[in-house]
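Colleague: what follows is a predicted protein model with its sequence.
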Amino acid sequence: MSGEAWDAGEAVADGAGAQAQGSEAAGDAYGTCGRPLRKVARVVLLDERDRILLLHGHEPGDPADDWWFTPGGGLEGEETREQAALRELAEETGITDVELGPVLWRRVCSFPFAGRRWDQDEWYYLARTSQTVTRAAGLTELERRSVAGARWWTCRELARAHETVYPTRLAELLRRLLDEGPPERPETLDTEIV
């Protein structure tokens, strides 16, 4: 593989969040099982050629059950979403030379993964980097079993892909972002339940 992507049994399971103009909404939202939604920060990382970095995930033990998704994950301790976004990006990709921008989108999602249901409130941050070589050095044990690699995608490649990508409208959202720039306030995406 080229120096712009990494490969091999390295994994990622991620989390949730909600945003109102850069601050947490009051109170916790609840998921399908009555538990608070997991707060997650995700990164829409673009390089100097406007390619987006996606991770290739799969169900542990079943690489055929696979999908592509943005780097990111759940908040730890008292960290902010911005701190979580940068930490997760570094752990999952090794990329630290990054300019973190505004929150683009918010999404609530629920999906089965690794034998349980994950209910998440996700915030997607725009970020830019000139660093395209990736190396996942800070993955958890579960992540090492469920992520197969990373790849930089052009918007055109993403729009033509016949693969599962989350969020499901990512190609359309990326095209609009590149054409119009970031929204004035975060867009709330449709809830996705898998």
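Modeller: Thanks, I have it.

Colleague: going forward, measure contacts and count neighbours with C-alpha atoms only.
Modeller: Noted.

Colleague: which strands and helices sit next to the strand of greatest length in the chain?
Modeller: Longest strand in the chain, counting residues (DSSP state E): strand 98-113. Here strand 98-113 touches strand 116-129, strand 187-188, strand 192-193, going by 3 or more CA pairs under 8 Å, 6 or more residues apart in numbering; DSSP states H and E.

Colleague: in a markdown table, list those strands along with distance to residue 52 and mean neighbour count.
Modeller: A markdown table is the format used below for those (distance: least, CA to CA, whole Å; neighbours: other CA atoms under 10 Å):
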| stretch | distance to residue 52 | mean neighbour count |
| --- | --- | --- |
| strand 116-129 | 9 | 22 |
| strand 187-188 | 19 | 16 |
| strand 192-193 | 21 | 13 |
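
Colleague: redo these as TSV? Include distance to residue 83.
Modeller: Below are the helices and strands packed on strand 98-113 laid out as TSV (distance: least, CA to CA, whole Å):
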stretch	distance to residue 83
strand 116-129	11
strand 187-188	21
strand 192-193	25
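
Colleague: hang on, the earlier thing: report the buried residues of the longest strand of the chain.
Modeller: In terms of neighbour count (16 or more other CA atoms under 10 Å), strand 98-113 has its buried residues at 98, 100-110.

Colleague: this is the comparison structure:
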Amino acid sequence: LLFRFRFPDRTFWATPGGAVDEGETFEQAARRELLEETGLMGDLSGEVHRRYTVFTGPSGNRVEADERYFCLRTEGAEIDRSRWEPVEQEMIAETAWLSPADIRALPDPVFPENFADLVDYLKEAPRA
């Protein structure tokens, strides 16, 4: 699942996610963000990817992020946007369940950059 973000100066695709609240673990934050941004709940895998990145936020601010990625296996579902904050409603132009081939064919950047490879790997990985 990817979200297409539209900022005034750029468009890109990224996974659902967000900040870790005080007192939360990365996995707890992932569960909360997944529910808030998609309406989905379920058993997350352990951490499947991690990256440290620096980027420019929508208001031009510098963001340093220690990102952790988790996997929820599902056959796809309708995305519930009812919990979206106004800023998410403004920035997220589209949501899409995409195959690795479709991800690689997107004209806009995808973050994390190796997401299609990660999905390929997770499709073949044994389920816990």
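Modeller: It's in. Note that the structure is predicted; figures quoted are calculated from it, not measured.

Colleague: and the two most separated of the buried residues of strand 98-113 of structure 1?
Modeller: Between any two of the buried residues of strand 98-113 of structure 1, the greatest separation by CA to CA is 28.9 Å, found for 98 and 110.

Colleague: how about the helices and strands packed on strand 98-113 of structure 1, which one is nearest residue 75 of structure 1?
Modeller: Here strand 116-129 is closest among those (CA to CA), at 10.5 Å.

Colleague: so how far is that closest one off the chain centroid?
Modeller: 5 Å (CA atoms, centre = their mean, to the nearest Å).

Colleague: then stretch 87-102 of structure 1?
Modeller: The answer for stretch 87-102 of structure 1 is 11 Å, by CA atoms, centre = their mean.

Colleague: show the end-to-end separation of that stretch, please.
Modeller: One end of stretch 87-102 of structure 1 to the other measures 16 Å (CA to CA, to the nearest Å).

Colleague: which residues does the spatially most central residue of structure 1 contact?
Modeller: Taking CA atoms, centre = their mean, the centroid of structure 1 lies closest to residue 70, which sits 2.9 Å from it. By CA atoms under 8 Å, 6 or more residues apart in numbering, the contact list for residue 70 of structure 1 reads 42-45, 53-55, 166.

Colleague: picking that back up, residue 121 of structure 1: which of the buried residues of strand 98-113 of structure 1 is nearest?
Modeller: Nearest member of the buried residues of strand 98-113 of structure 1 to residue 121 of structure 1, counting by CA to CA, is residue 108, at 4.5 Å.

Colleague: what residue of structure 2 matches up with residue 125 of structure 1?
Modeller: In structure 2, residue 125 of structure 1 lines up with residue 70, judged by TM-score structural alignment.

Colleague: excluding chain neighbours, give the residue nearest to its match in space.
Modeller: residue 47 (4.9 Å; CA to CA, 6 or more residues apart in numbering).

Colleague: quick check: that neighbour touching residue 69?
Modeller: Yes: Residue 47 of structure 2 is within contact range of residue 69, at 5.6 Å (criterion: CA atoms under 8 Å).

Colleague: which residue in structure 2 aligns with the residue nearest to the centre of structure 1?
Modeller: Under TM-score structural alignment, residue 70 of structure 1 pairs with residue 15 in structure 2.

Colleague: next: residue 56 of structure 1.
Modeller: So, by TM-score structural alignment, residue 56 of structure 1 is matched to residue 4.

Colleague: so who does that match touch?
Modeller: 11-14, 92-95.

Colleague: can we see that at 6 Å?
Modeller: 12-13, 92-94 (CA atoms under 6 Å, 6 or more residues apart in numbering).

Colleague: quick one, helices of structure 1?
Modeller: For structure 1, helices defined by DSSP state H occupy the ranges 81-93, 141-146, 155-160, 170-180.

Colleague: highest average neighbour count across those helices?
Modeller: helix 81-93 (a mean of 23; mean count of other CA atoms under 10 Å).

Colleague: identify the residues contacting the longest strand of structure 1?
Modeller: Contacts to strand 98-113 of structure 1, defined as CA under 6 Å, 6+ apart, come from residues 117-129, 186-189, 191-194.

Colleague: would you list the contacts of residue 4 of structure 2 in CSV and tack on distance to residue 24 of structure 2 and neighbour count?
Modeller: Output for the contacts of residue 4 of structure 2, formatted as CSV (distance: CA to CA, whole Å; neighbours: other CA atoms under 10 Å):
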residue, distance to residue 24 of structure 2, neighbour count
12, 28, 18
13, 26, 25
92, 25, 18
93, 28, 15
94, 28, 12
